[in-house]
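Sequence below, structure please.
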Amino acid sequence: MAGTGRLFAVDWGDKRIGLAISDELGMLASPVGILTRRAGKRPPLAELMRQAEELGATGYIFGLPLDPAGAETDRTREVREIAAKLAGRQALPIRLVDERFTTSSALRSIREQGGSTRGRKGDVDAMAACVLLESVLRAGAQGVELGELVENVAGDAGDGA
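Next comes the predicted model:
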């Protein structure tokens, strides 16, 4: 997946979804904002797909929220379900990549740049997606593909969301 165009990273959260995009060469990652989730509403898959298309994405990288020991959680299962629904609705490849410590890295990065994180949760979420994407790009530059590919299971066209 690395070196095949622009990758669109997604940091899925309860309230916000952080987003980042790579350059065409797969060398640089940039935060591109957030999507806001509304409690009790369907996941914003259509908006996610619209933004990926608008940015010229050739694949998705979803952060997989494992617990500190690397075990699956309820959030991990939710992200797997969302990625599977997305795979059923469009043709771009989707990879799930361990996102442990991306938020703490994003917070550290913002502070190192002399910024405050107070009142900037959206910036932190977008930066966490950027940190995730940077790790994928670094690994790809060394010939390593991180994570696992989400298979588009025939007959699972999602729930129409």
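
make it CA atoms for all contacts and neighbour counts henceforth
Will do.

helix or strand right after the longest helix belonging to the chain?
Secondary structure of the chain read by DSSP state H shows that its longest helix is helix 121-141. Using DSSP states H and E, the helix or strand that follows helix 121-141 in sequence is strand 148-149.

Could you name the helices and strands sitting against that next one?
Contact analysis of strand 148-149 by 3 or more CA pairs under 8 Å, 6 or more residues apart in numbering; DSSP states H and E lists strand 94-98 as its packing neighbours.

how about this one, so we can line them up?
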Amino acid sequence: MARILAIDYGTKRTGLAVTDELQIIASGLTTVNTKELIEFLKDYTNSEAVELFLVGEPKQMDNSASESEIHIMKFLEALKKEIPSIPIKRVDERFTSKMAFQTMIDSGLKKNQRKNKALIDEISATLILQSYLYSK
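Predicted coordinates for the structure are as follows:
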């Protein structure tokens, strides 16, 4: 089996998480400067087998698209063009940032460490991936 790679897209930073090869465990991979994201994904998929990109879909409480969806759609077009062999699936990502912050508190990270927005993005991607794995 190949890995599933989750993407918590942001206009500045993007959090990434990945499964193990058996698709059992979701782990944070890294946070990447969004301008370097496509290049990072190309390099990663050249060295690791990835069968699916899982991209967070931010929605409002009324189920309408969030403002950031415009940026995500542009990214998805570029991703499909650059890495057409890997399918993309969207997953509702409502509350993942709040859940990521709570996870940091629950795990005992100090207040100073909880200000690390890159870590929040990576944990958010992990939560998106974990929820997908639970639903499978």
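
still on that earlier bit, ok, and what's touching the longest helix of the first structure?
1-3, 7-11, 16-22, 26-34, 61, 63, 97, 99, 102-103, 105-107, 110, 117, 145-146 (CA atoms under 8 Å, 6 or more residues apart in numbering).

if you set the cut-off to 7 Å instead, what comes out?
Residues outside helix 121-141 of the first structure that contact it (CA atoms under 7 Å, 6 or more residues apart in numbering) are 2, 9-11, 16-20, 26-27, 29-34, 63, 99, 102-103, 106-107, 145-146.

Contacts only, for the residue mapped onto residue 16 of the second structure from the first structure.
By TM-score structural alignment, residue 16 of the second structure lines up with residue 19 in the first structure. By CA under 7 Å, 6+ apart, residue 19 of the first structure lies in contact with 9-11, 31-34, 126, 129.

Let's see that with 6 Å instead.
9-10, 32-34, 126, 129 (CA atoms under 6 Å, 6 or more residues apart in numbering).

what's the helix or strand for it?
According to DSSP H and E, residue 19 of the first structure maps onto strand 16-22.

Whichever helix or strand comes after that strand vs the second structure, average offset?
Next along the chain after strand 16-22 of the first structure, taking DSSP H and E as the criterion, comes strand 29-36. Superposed on the second structure, strand 29-36 of the first structure shows a mean distance to its aligned partners of 0.6 Å (mean CA distance after the TM-score superposition for the first structure).

Report the inter-axis angle for strand 29-36 of the first structure versus helix 121-141.
If you take axes from the mean of the first three to the mean of the last three CA atoms, to 10 degrees, strand 29-36 of the first structure sits at 140 degrees to helix 121-141.

Check the gap between residue 107 of the second structure and residue 124 of the second structure for me.
15 Å (CA to CA, to the nearest Å).

Compare these two and say which is more crowded by neighbours.
residue 124 (31 against 9; other CA atoms under 10 Å).

Aligned counterpart of the more buried one in the first structure, please.
In the first structure, residue 124 of the second structure lands on residue 128 (TM-score structural alignment).

for residue 55 of the second structure, same thing?
Using TM-score structural alignment, residue 55 of the second structure sits opposite residue 62 in the first structure.

what's the helix or strand for the corresponding residue of the second structure for residue 86 of the first structure?
In the second structure, residue 86 of the first structure lines up with residue 79, judged by TM-score structural alignment. Here residue 79 of the second structure, judged by DSSP H and E, is contained in helix 69-82.

Mind reading off the mean deviation between that helix and the first structure?
Following superposition, helix 69-82 of the second structure is found to deviate from the first structure by 1.7 Å on average (mean CA distance after the TM-score superposition for the first structure).

Compute the inter-axis angle for that helix and strand 88-92.
Using the same axes, to 10 degrees: helix 69-82 of the second structure against strand 88-92 is 160 degrees.

In contact with the residue nearest to residue 50 of the second structure when sequence neighbours are not counted, which residues?
Distances taken as CA to CA, 6 or more residues apart in numbering place residue 3 nearest to residue 50 of the second structure, at 4.6 Å, with adjacent residues excluded. When contacts are counted by CA under 6 Å, 6+ apart, residue 3 of the second structure touches 19-21, 50-51.
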